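Participant: My questions concern the predicted model and sequence given below.
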Amino acid sequence: MPHVREHTLDGTRGPIAVREWPHPAPRYLALVVHGYGEHAGRYDGLAAVLNAHGAAVYGPDHVGHGRSAGERVVIEDFEDVVTDVHGAADLARSAHPGLPLVLVGHSMGGLIAARYAQRHGAELNALVLSGPVIGAWELPGRLLALPEIPDVPVSPAALSRDPAVGAAYAADPLVWHGPMRRPTLEAFVRTLETVEKSGDVGGLPLLWLHGDDDRLVPLPGSRTGVERLSGGRLTRRIFAGARHEVFHETEPDRAAAFAEVRRFLDRTLPGRPPNGPCGTAG
């Protein structure tokens, strides 16, 4: 497991915890944007792959998530979360000025990353979306139509075909194991509409990864959003039988997802990858 440093930033609604997986001489920066109810610490595996590929990796815990301040899983405005993520990017750039910046967003983090790219795309060199909440996502509307939000947490089995992933998720004290919150659902609806109306990301290279058995963020609805967001430089990889978290899937899909990210970055980032196994597409 890679070495980790912890930082605290002044966020829009209180202190934000930022996890750093440092690199002694990085050639680029990677910013990991986690999903609903979880935290950046669940991305140690992805961070290790990106470290080996030459990245200094940073990951904020969003307001109300993980080690950050705020009422649990309550997000009243995703624009504030984008601003917090931008603060984490500033932290990374201040430590390593002039390096290319890659944004990797998973699930809810994909929505945040998409909005970030619309607001700050000129600062990015590449965008990676994994199982992104974007496009036609029907769950918030269905839940908001009910008089009370059901007390039903995310099913660990929906994350991956690997039982160990679900078991670790269920036992993680920093993961939210309760129901979705009405303010957050309302913010999802507003931000999905905002992303839809705010145009594409132009020439920003975009990699989209998704499992075709994703029952939390179904593939067809996400596809419409990703294709609308892309300005034409879209690379996609759909994994047959995979569930919501392709970076935590069973082998060989997990390794294939990591390899797709490395190949995509080798094609899109300035300069050539370093010699040796760390720079191979895998």
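Facilitator: Nice, I can see it.
Participant: Could you use CA atoms for every contact and neighbour count after this?
Facilitator: Fine.
Participant: what kind of secondary structure is residue 238 in?
Facilitator: Using DSSP: H, G, I helix; E, B strand; the rest coil, the structure places residue 238 in strand.
Participant: For it, which non-adjacent residue is spatially closest?
Facilitator: On the basis of CA to CA, 6 or more residues apart in numbering, the spatially nearest residue to residue 238 that is not a chain neighbour turns out to be residue 210, at 5.0 Å.
Participant: cool, residue 235 as well?
Facilitator: Setting aside the residues directly before and after it, residue 235 is nearest to residue 207 in space (CA to CA, 6+ apart), at 4.7 Å.
Participant: Take this one as well and set it beside the first:
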Amino acid sequence: MPFFDGARGRMHYRRWPVENSVATVLLLPGMGQHSGHYHRFARTMKAADIETWALDTSGQGLSEGDHRNPGTLAELVADALMLFDIAPQPPLILMGHSLGAVTALSMFGAAEPESGDGPSDATALARSYPLRPAIAADALTGMVLSGVPKRALGGGTPNAAGTPLPRNLPILAVHGVEDRRAPIDAVRVWTQRHESVDLREYADAGHDLLHEPVHARVAADIADWMQGVVVGLARRP
């Protein structure tokens, strides 16, 4: 089984290889989830010639750590960067669900809270939210965000802390209309601030889209979008 040595212990990741793949998706699961929950999704990606790599968040799955405390966003970004460093050459697509989506945005320094929702002190904010990009804008071909919590969706407002998302990075946001953990209104507002984001809404669906009755349609939509990214047909500003 594949592991790498992280700053807080051994980290496990899972890979579903695809011969002659057109792209690789790096998947960051949500809180309480791990790579073993994504076999079904990986099969859909494989049918689209997309290879899947998924990280076990610290303390989840086979990764070492405290399952009750996955770490700070800075630590989560550091773990994701290690997976990024050993992944295949581009085209790479970063995907995150819930906490994983916050981590994905944080890799670009773009996971800031709305004004008044985060720490009021600038130093405390910088400790809680990485405000500078950890990867180059051209390191990814696209990004997929699922069930993003409101606390990470302040980016794009005038004079907001952090770093704006790269304008030329295609982004797909998938969200359940009945999501109670991360209500959809916040991501709707956030999408309006970012021309490169394509929001797909799923009626009668909640927070964990890839494990709900709509999972097959969501996975197929993501696969189609990823294929479009690779050939340059995905939404761009």
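Facilitator: Thanks, I have the structure now. Values in this document were obtained by computation on a predicted structure and should not be read as measured data.
Participant: Superpose the two chains and report the TM-score.
Facilitator: The TM-score (TM-score structural alignment, normalised by the length of structure 2) is 0.78; 202 aligned residues with a CA RMSD of 2.1 Å.
Participant: picking that back up, in a strand, the residue nearest to residue 235 of structure 1, correct?
Facilitator: Yes - the assignment for residue 207 of structure 1 is a strand, going by three-state DSSP.
Participant: burial measure for it, as a count.
Facilitator: Around residue 207 of structure 1 there are 22 other residues, counting by other CA atoms under 10 Å.
Participant: Helix, strand, or coil at the aligned partner of the residue nearest to residue 238 of structure 1 in structure 2?
Facilitator: If you follow residue 210 of structure 1 across to structure 2 using TM-score structural alignment, you land on residue 175. Of the three states, residue 175 of structure 2 takes strand according to three-state DSSP.
Participant: quick one: contacts for residue 175 of structure 2?
Facilitator: If you count contacts by CA atoms under 8 Å, 6 or more residues apart in numbering, residue 175 of structure 2 has them with 146, 147, 148, 184, 199, 200, 201, 202, 206, 207, 209.
Participant: what about residue 249 of structure 1, neighbour count?
Facilitator: For residue 249 of structure 1, the neighbour count with other CA under 10 Å is 24.
Participant: Can you check which strand is longest in structure 2?
Facilitator: With residue count as the measure and DSSP state E as the assignment, structure 2 has strand 9-16 as its longest strand.
Participant: which helix is the longest one in structure 2?
Facilitator: The helix that spans the most residues within structure 2, counting by DSSP state H, is helix 215-230.
Participant: Identify the residue range in structure 1 corresponding to that one.
Facilitator: Alignment of helix 215-230 of structure 2 against structure 1: residues 254-269, by TM-score structural alignment.
Participant: measure residue 35 of structure 2 to residue 16 of structure 2 for me?
Facilitator: Here residue 35 of structure 2 is placed at a distance of 11 Å from residue 16 of structure 2 (CA to CA, to the nearest Å).
Participant: And the helices in the stretch 101-250 of structure 1, which stretches?
Facilitator: Counting by DSSP state H, counting those that start in this stretch, the stretch 101-250 of structure 1 has these helices, from start to end: 108-120, 139-144, 163-171, 182-197, 219-229.
Participant: Which strands or helices does the last one pack on?
Facilitator: When you say that, I think you mean helix 219-229 of structure 1. helix 182-197, strand 206-211 (3 or more CA pairs under 8 Å, 6 or more residues apart in numbering; DSSP states H and E).
Participant: So what's the residue count around residue 205 of structure 1?
Facilitator: 23.
Participant: residues touching it, list them.
Facilitator: Contact analysis of residue 205 of structure 1 by CA under 8 Å, 6+ apart lists 125, 126, 127, 233, 234, 235, 268.
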